[in-house]
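Engineer: missing the sequence, but the structure's below:
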């Protein structure tokens, strides 16, 4: 049996222990399809406000991340940014529902593009593209937008521990043309790029010390940063394009492709490659700072192994 086989429905998933999962996704699918967008926007922001009360630890993480990333900003400047970020974190739940359950025609009305042609040109050349997308809160919409526009790609994912959730998640992300690759299946990632296809690469989080270097990311000079981009680029000679899908006025999600960076990417210097990648991520995150995933402990792994993990958040 293929250890990377996609999840499949079985009669076991009808066990009562999974009923809450099925019910929750059923309600979400019904809600996002029946409600107009402005109601979804208000509902999502309402969930975020509720989260500020019920998940105060996450609010503290977001604030601490922003303090570390932008040490020049005062508390008065950070307060509204933290609040807006948490509101957008709540909205991400609605955006996930829109991505997974909206019909194509409805989602397409909310998408606009900037500089998409370069990805099309690389496809015509048969050159694989590493889509360097940061962990924005509306990442799900960005991924489906490529498929909606006729340019599907592959994402890297970690199977969920709950098999019912995992099945819905897998279906939601793939039923419109995109593919998913298990995060441990490096060979398939390389094959995907060598076939001239697109692969989403999310290299802006802290994935731990293994295969990482410590380089600047925003205001932190020694942020633990994965070197996966070097490995994939060296193995495939792919193109590399920073991408975002931020939300702007009137519910428009702008699929914005920055200029490609592979021509200046130092494939034989992992530290320099990580620096360049972080700089690219910084540049695109600054377009809409409040829509990045600040609730993740981005700076938890310390360069000094004697320093406990997460000490910056104590």
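Structural biologist: That came in fine, so what should we check first? Predicted, not measured: the structure shown is a model, and the values here were computed from it. Residues are numbered from 1 along each chain as shown.
Engineer: can we go C-alpha only for contacts and neighbour counts from here?
Structural biologist: Fine.
Engineer: now the strands for the stretch 201-314 of the chain?
Structural biologist: 212-217, 220-226, 239-247, 253-257 (DSSP state E, counting those that start in this stretch).
Engineer: mean neighbour count, these: which tops it?
Structural biologist: Neighbour counts (mean count of other C-alpha atoms under 10 Å) averaged over each of the strands of the stretch 201-314 of the chain peak at strand 239-247, with a mean of 25.
Engineer: who does that strand touch, helix- and strand-wise?
Structural biologist: Helices and strands touching strand 239-247, by 3 or more C-alpha pairs under 8 Å, 6 or more residues apart in numbering; DSSP states H and E, are strand 129-132, helix 139-148, strand 253-257, helix 270-285.
Engineer: quick one: buried residues of the last one?
Structural biologist: Pointing back at helix 270-285 there. Using 16 or more other C-alpha atoms under 10 Å as the test for burial, helix 270-285 gives 270-278, 280-282, 284-285.
Engineer: what packs against that helix?
Structural biologist: Using 3+ C-alpha pairs under 8 Å, 6+ apart, helix 270-285 sits against strand 212-217, helix 228-236, strand 239-247.
Engineer: for the residue most central in space within the chain, give its distance to residue 89.
Structural biologist: Geometric centre of the chain, nearest residue: residue 135, 3.4 Å, by C-alpha atoms, centre = their mean. If you measure residue 135 against residue 89 using C-alpha to C-alpha, to the nearest Å, the figure is 12 Å.
Engineer: quickly list what's touching both of these two.
Structural biologist: Common contact partners of residue 135 and residue 89 (C-alpha atoms under 8 Å, 6 or more residues apart in numbering): residue 293.
Engineer: so where's the longest helix in the chain?
Structural biologist: Counting by DSSP state H, the longest helix found in the chain is helix 75-101.
Engineer: take the one below as the second:
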């Protein structure tokens, strides 16, 4: 357990006591600094934006890149109050909007449901908001952190409200499907590149992207409906938009389903491109024979 981890968690506990404008102001400054000094990560963002938005001017893409670093920093510091502020403070900063039937079913329903939560910077805020308003068992999948203290802190934060089960990727699909079949919720973030062995290549903004087909497979195995959840960072906290359940999903073709997922995700991103997780090397794994892009 490193001293830096203890100091970092202590800083977040202190930050949780400050007014939101102060937290966001610190995040804005930190984000601008990161955009300047984190050159390798800025390169990843620049490549992603060039591949996905070739029709936009270089100046427009630079603006999105600068904004995305600010949102990275602000959303990370927001975990201070999400995980440590009094419940009333957290609840006042999170607004769930969208499809009434799906919102009610998340809170009170019993049918298996997958919450498709793409990698917008408010993904932890969305998980917190939804688990605050339901007693249904909710499963989320996570990657173990190297520092045990940080790993425990993150898991405890994500389990703070509701009935949340955190599963490591190494535990396989059985406990995930079992949780769904017990009338549970699965908070799923499948829009990432986890390597060739776990992925299929489908278009993402017209570029072949290694994408895990777990949304289709879990929906089929768990007999679950898929409800998208899109989180947006706002001046007063977060808006968590629950969209209508997808119809005729999944099909018998996991690859086609995954391509459809990416196509619909593009529509969500186009509405707020600066808030998507462009710092991830989304095109790290390339089709056979294709050169690396980073």
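Structural biologist: Ah, there it is. These figures come from a predicted structure and were not determined experimentally.
Engineer: just put the buried residues of helix 270-285 of structure 1 in JSON lines and tack on distance to residue 128 of structure 1.
Structural biologist: Formatted as JSON lines, the buried residues of helix 270-285 of structure 1 follow (distance: C-alpha to C-alpha, whole Å):
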{"residue": "270", "distance to residue 128 of structure 1": "20"}
{"residue": "271", "distance to residue 128 of structure 1": "23"}
{"residue": "272", "distance to residue 128 of structure 1": "22"}
{"residue": "273", "distance to residue 128 of structure 1": "18"}
{"residue": "274", "distance to residue 128 of structure 1": "20"}
{"residue": "275", "distance to residue 128 of structure 1": "22"}
{"residue": "276", "distance to residue 128 of structure 1": "20"}
{"residue": "277", "distance to residue 128 of structure 1": "18"}
{"residue": "278", "distance to residue 128 of structure 1": "21"}
{"residue": "280", "distance to residue 128 of structure 1": "19"}
{"residue": "281", "distance to residue 128 of structure 1": "20"}
{"residue": "282", "distance to residue 128 of structure 1": "23"}
{"residue": "284", "distance to residue 128 of structure 1": "21"}
{"residue": "285", "distance to residue 128 of structure 1": "24"}
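Engineer: counterpart of stretch 181-197 of structure 2 in structure 1, which residues?
Structural biologist: The aligned range for stretch 181-197 of structure 2 in structure 1 is 194-210, by TM-score structural alignment.
Engineer: ok, residues contacting that stretch?
Structural biologist: In contact with stretch 194-210 of structure 1 (C-alpha under 8 Å, 6+ apart) are residues 123, 126-135, 152-156, 189, 192-193, 223-226, 228-229, 236, 238, 277-278, 281, 296-301.
Engineer: out of the residues you listed, which end up buried?
Structural biologist: By 16+ other C-alpha under 10 Å, the contacts of stretch 194-210 of structure 1 give 123, 127-135, 152-156, 189, 192-193, 223-226, 228-229, 236, 238, 277-278, 281, 297-301 as buried.
Engineer: against structure 1, where does stretch 6-16 of structure 2 fall?
Structural biologist: Mapping stretch 6-16 of structure 2 onto structure 1 (TM-score structural alignment) gives residues 22-32.
Engineer: circling back to that earlier point, and the residue nearest to the centre of structure 1, what's its match in structure 2?
Structural biologist: In structure 2, the residue matched to residue 135 of structure 1 (TM-score structural alignment) is residue 119.
Engineer: and that match, how far from residue 200 of structure 2?
Structural biologist: Distance, residue 119 of structure 2 to residue 200 of structure 2, by C-alpha to C-alpha: 18 Å.
Engineer: try residue 153 of structure 2
Structural biologist: With C-alpha to C-alpha as the criterion, residue 153 of structure 2 and residue 200 of structure 2 are 33 Å apart.
Engineer: how close does the longest helix of structure 1 sit to structure 2?
Structural biologist: Superposed on structure 2, helix 75-101 of structure 1 shows a mean distance to its aligned partners of 1.2 Å (mean C-alpha distance after the TM-score superposition for structure 1).
Engineer: name the helices or strands packed onto that helix?
Structural biologist: On a contact count with 3+ C-alpha pairs under 8 Å, 6+ apart, helix 75-101 of structure 1 meets helix 19-34, helix 37-54, helix 56-69, helix 139-148, helix 163-174.
Engineer: could you identify the helix or strand that succeeds that helix?
Structural biologist: Downstream of helix 75-101 of structure 1, the first helix or strand assigned by DSSP states H and E is helix 104-108.
Engineer: rewinding a little: save the strands of the stretch 201-314 of structure 1 as a markdown table, and put in distance to residue 40 of structure 1 too.
Structural biologist: Converted to a markdown table, these look like this (distance: least, C-alpha to C-alpha, whole Å):
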| stretch | distance to residue 40 of structure 1 |
| --- | --- |
| strand 212-217 | 33 |
| strand 220-226 | 35 |
| strand 239-247 | 13 |
| strand 253-257 | 14 |
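Engineer: of all these, which one is nearest residue 54 of structure 1?
Structural biologist: Nearest of the strands of the stretch 201-314 of structure 1 to residue 54 of structure 1, taken as C-alpha to C-alpha: strand 239-247 at 25.5 Å.
Engineer: and residue 208 of structure 1, how many residues sit next to it?
Structural biologist: Neighbour count for residue 208 of structure 1, taken as other C-alpha atoms under 10 Å: 16.
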